[in-house]
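**Student:** 3D, please:
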Amino acid sequence: MTTTGPATDGLIDPAHWEARFAELVKKHGIPGAQLGILKVGADGAADELFTTATGVLHAGTGQVATPDSVFQIGSVSKVWTATVIMQLVDEGRFTLQTPVAEIVPDLALRDPDVTKTVTVWNLLTHTSGIDGDVFTDTGRGDDALEKYVAELGEAAQNHPLGATWSYCNSGYSLLGRIIEVVTGQTWDEAMKERLFAPLGLTHTTTLPEEAMVFGHSVGHLKGGDEPVVAPVWGMPRSVGPAGLITSRVEDVLAFARMHLTGGTAQDGTRVLSEAGVAEMADFQTECPEKILLGDSWGLGWFRCDWNGHRAIGHDGNTIGQAAFLRLLPEAGIAVAVNTNIGSAIPLYQDLYEEIFKTLVDVDLPARFELPAEPVEVDATPYLGAYSRESVLEEVFEEDGKLWMRTTVSGAVAEASGGTEPETNELIPVGPALFAFQPDKSEAYYPVRFYSLPNGQEYIHFGARATPKRPA
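**Tutor:** Predicted coordinates for the structure are as follows:
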């Protein structure tokens, strides 16, 4: 990592970061992006807030991105949904250990035992085992989540309840339905009343017709000199609680600030209890693969060990848009980036390494790279097919190398044009750990193999646990 710019004095240098951000966005071929940096004032001092934008919202129209433009923040929305769930816990409406079926009586999952016993905590921590990538489009009506949950019984149970961790969008749509049942409002209405309004957010929405009144970003499947605009703008309303908030970085940082200050908005309004804020950031469960996102999970947040400094955050990806949010509570700092490209991890790495080193002298973990010397691993135990609802992973040997062929199906694959299989070499990094580099990507991604105590084998890739098919 190379750090440029001002000395580490804890102050935000707007001119430097505006120029550096524009330089890095261009370097990585991203059509348009926003950056926001917040340092909460200590001992009554004023906050430092910096926002900037660069590039365009749409490569076809050339509309310029500004700090007030709105981008899809994708799965960063999950932390917002989790916050409202924790408000309801504060109010005594239910507890984290309440079975979901007690709140949503018509819940009927594929496994009857899971239907009876899955808890609110399981959904918040991605430990339910419900197939996580069910993007059923149940229409644009206010009953979209109710219809979605009614069809959730068709989703597979990918692992036993609580047995491991696997990223679960479906569970967050179900959390959204819990909010609806308990409050009597749609998820969209509850978010506005319980979060957007008390936080004073003016450029944050959940519905596309609301986002359209602002300059709004459009996704891109490819950037660089020949950008490709995504064929559709957004995901179905049924996945709103998992990833449909649209916002500007300033509003995202107002949400982050509330979590950095023990649950209060900037005007002093209490949004969430101090205990609720702490519980969301505290350790809840381990992640089998600790490299891609975090080493463990809280309630909504993932948790990162930055060389002895505990950060929390979340990433978001929709169809051609990617967002990043990180908070370092000990330093009272939060950084948000919104982009309109499908993957922006190299930008995140370059930028966040520099920002946190410069402002608070904290080094992020070393990047996931190939080992200096080749590692010999017997890959025989890992060969075979692994599958879940919308993904098939085939691991095979050919020409003396190990390969993984990924075939994606369903609504998201069709919308993003990603229905053709993609094959990548798996390069050994360590025992049961491999690296691969997707086509045209600058970053390597981890792939881990592991087994549950019951003997069921899994591949953990892209934050998902996918079970191995019987031979």
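**Student:** all contacts plus neighbour counts: C-alpha atoms, from now on.
**Tutor:** OK.
**Student:** Does Phe324 fall in a helix, a strand, or a coil region?
**Tutor:** What DSSP: H, G, I helix; E, B strand; the rest coil gives for Phe324 is strand.
**Student:** Now the second one, please; I'll put the structures next to each other:
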Amino acid sequence: MSDNTALSKFIETTAAEYGIPGVSVGIFADGREIFASHGVTSIENPLPVDEHTLFALGSISKITTSTALMRLVAEGKVDLDAPVRRYVPELTLLDEEHAAAITIKQLLNHTAGLDWSIINDTGEGEDGLAKFVASLAEIPLIGEPGGRSSYSQAGFNLLGRVVENVTGQTFEKAVATMVLEPIGQAESFYLRDDIMTRRFSAGHEREENGELSVSRIWKGTRANNPGGGLASTVSDQLRLARYHLGDGRTESGEIVLPGDVIRLMREKTVDLRASLLGDAHGLCWFLRTIDGVQTAGHGGSGYGQFGEFLIVPERDFAIVVLSNASPDSIVCNQAIVRWALEHYLNVIDKDPEPMPYNDSRAREIIGVYANDAMTITVTADDGALNLECVIKPEIRAASETPMPQDHPPFPFGLLPGDEYIITSGSFQGQRGFFSRDDSGTVTGIDLGGRLFPRAS
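**Tutor:** Okay, the predicted model is just below:
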């Protein structure tokens, strides 16, 4: 069976198992590109998905944003260790010393001490990002600058404002000029008018009865473009992956990033604990050792569309997976990535086994945890632990557009050292940990790289 046939067959089987309308996959292995797709763009207006179908990338967009930012670093226009205020003097936070201390590098590796984000709509005009940055005066601060890593969408949107102020262009124009055009990514767009005239995937949400419906939100507001607003294709993202596997030269010979800067982005800057996303952060990249092999990657999600982007530099390998149904695209995409790693590289990726249920440990962690947008409730029933993560009712009520559905509670098990793993459901394999204060009291939970402080 050829590689293309085996890949196509596995994608078809996996998409059917998880009920995913459309999946597109691109792989770079042994010096060649391999593409395979299955299904349709939308259950309402079904068109075939292929490697040139646009998907909403969600946080995979951060790879492009960081590539643009690092070009400014390479050109001497931005200093990684400089305070953000050097480039965004208008930045105001709840604490003046905190605002003055945050550096560019801390935004890139999520150690700036900013909460996940501010949920607001600052419009689709060219001032949308500037207005969003002004709203950061109200964002909760969850740690000291340069301390622990906690994933922050707001921090990457702030980096977008750095790009605007340094270049004097809108974020979208600057990224197109510095990254998309020289690398040859002709199928990547931020603005809806550019997207709607091309074939694009619709996101889907799973209803309570198990049926899928099309999400009526396609992507977030313009201010969210740096952190999660790029629409692109598997073909274009594989082109970006190949660029990051290279020496910094594009196909035309232009240097977007010097080779040493590309490698710098993959150097560890901060350790991560108990995260399926990675063992450490580079500059944007999640770094992870899988079966003894070093990888760099990033995932993305939003409004019923999900993606995985992974490179294995020492093996000159890359894979991009994009699909369009919430929440089961997560496990579908991960299954495809794991299959490809084993099939092409003989690299095995598997989950750790949780420890047996322990009632005294369970009593320490049950309770409510919350950030600005979501609430996590940990319960223990009949010798089993469950984790429920829901959008806060006031956030849902204030939203002018429909928001993704909440998921039922997930069973999870504890691992050594206050770590845990979700054991079944659409988030199976997701890992995190509980944090404690100096007295040993549990004070927070990490999920998806984000801190949720204990509320009760």
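**Student:** what residues are up against Leu370 of structure 1?
**Tutor:** If a contact means CA atoms under 8 Å, 6 or more residues apart in numbering, then Leu370 of structure 1 has 427, 429, 435, 444 as its contacts.
**Student:** Which stretches in the stretch 51-200 of structure 2 count as helices?
**Tutor:** 61-74, 96-101, 104-108, 128-135, 153-167, 171-175, 181-183, 192-195 (DSSP state H, counting those that start in this stretch).
**Student:** Turn those helices into JSON lines, including mean neighbour count and distance to Arg273 of structure 2.
**Tutor:** Shown next, in JSON lines, are the helices of the stretch 51-200 of structure 2 (neighbours: other CA atoms under 10 Å; distance: least, CA to CA, whole Å):
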{"stretch": "helix 61-74", "mean neighbour count": "23", "distance to Arg273 of structure 2": "21"}
{"stretch": "helix 96-101", "mean neighbour count": "15", "distance to Arg273 of structure 2": "24"}
{"stretch": "helix 104-108", "mean neighbour count": "26", "distance to Arg273 of structure 2": "17"}
{"stretch": "helix 128-135", "mean neighbour count": "20", "distance to Arg273 of structure 2": "29"}
{"stretch": "helix 153-167", "mean neighbour count": "23", "distance to Arg273 of structure 2": "19"}
{"stretch": "helix 171-175", "mean neighbour count": "21", "distance to Arg273 of structure 2": "32"}
{"stretch": "helix 181-183", "mean neighbour count": "18", "distance to Arg273 of structure 2": "34"}
{"stretch": "helix 192-195", "mean neighbour count": "13", "distance to Arg273 of structure 2": "37"}
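**Student:** any chance of those helices in JSON lines, with distance to Ile27 of structure 2 too?
**Tutor:** Converted to JSON lines, the helices of the stretch 51-200 of structure 2 look like this (distance: least, CA to CA, whole Å):
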{"stretch": "helix 61-74", "distance to Ile27 of structure 2": "18"}
{"stretch": "helix 96-101", "distance to Ile27 of structure 2": "41"}
{"stretch": "helix 104-108", "distance to Ile27 of structure 2": "26"}
{"stretch": "helix 128-135", "distance to Ile27 of structure 2": "34"}
{"stretch": "helix 153-167", "distance to Ile27 of structure 2": "27"}
{"stretch": "helix 171-175", "distance to Ile27 of structure 2": "25"}
{"stretch": "helix 181-183", "distance to Ile27 of structure 2": "18"}
{"stretch": "helix 192-195", "distance to Ile27 of structure 2": "24"}
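**Student:** Nearest to Thr377 of structure 2, out of those?
**Tutor:** helix 153-167 (22.6 Å; CA to CA).
**Student:** what sits up against the closest one?
**Tutor:** Residues outside helix 153-167 of structure 2 that contact it (CA under 8 Å, 6+ apart) are 62, 65, 68-69, 77-78, 84, 87-88, 104, 107-108, 110, 112, 114-118, 129-130, 133, 136, 170-171, 174, 223-228.
**Student:** Check stretch 131-150 of structure 1 too.
**Tutor:** In contact with stretch 131-150 of structure 1 (CA under 8 Å, 6+ apart) are residues 106-108, 155-158, 166-171, 173-174, 176-177, 186, 236-239, 388-390, 410-412.
**Student:** Report the aligned residue range of structure 2 for stretch 198-210 of structure 1.
**Tutor:** Per TM-score structural alignment, the counterpart of stretch 198-210 of structure 1 in structure 2 is residues 182-194.
**Student:** Equivalent analysis for stretch 105-114 of structure 1, please.
**Tutor:** Going by TM-score structural alignment: stretch 105-114 of structure 1 matches residues 89-98.
**Student:** hang on, the earlier thing: CSV for the contacts of Leu370 of structure 1, including distance to Phe368 of structure 1, secondary structure and neighbour count?
**Tutor:** CSV is the format used below for the contacts of Leu370 of structure 1 (distance: CA to CA, whole Å; DSSP: H, G, I helix; E, B strand; the rest coil; neighbours: other CA atoms under 10 Å):
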residue, distance to Phe368 of structure 1, secondary structure, neighbour count
Ile427, 12, strand, 23
Val429, 10, strand, 22
Ala435, 8, strand, 22
Tyr444, 6, coil, 19
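**Student:** Lovely, talk soon.
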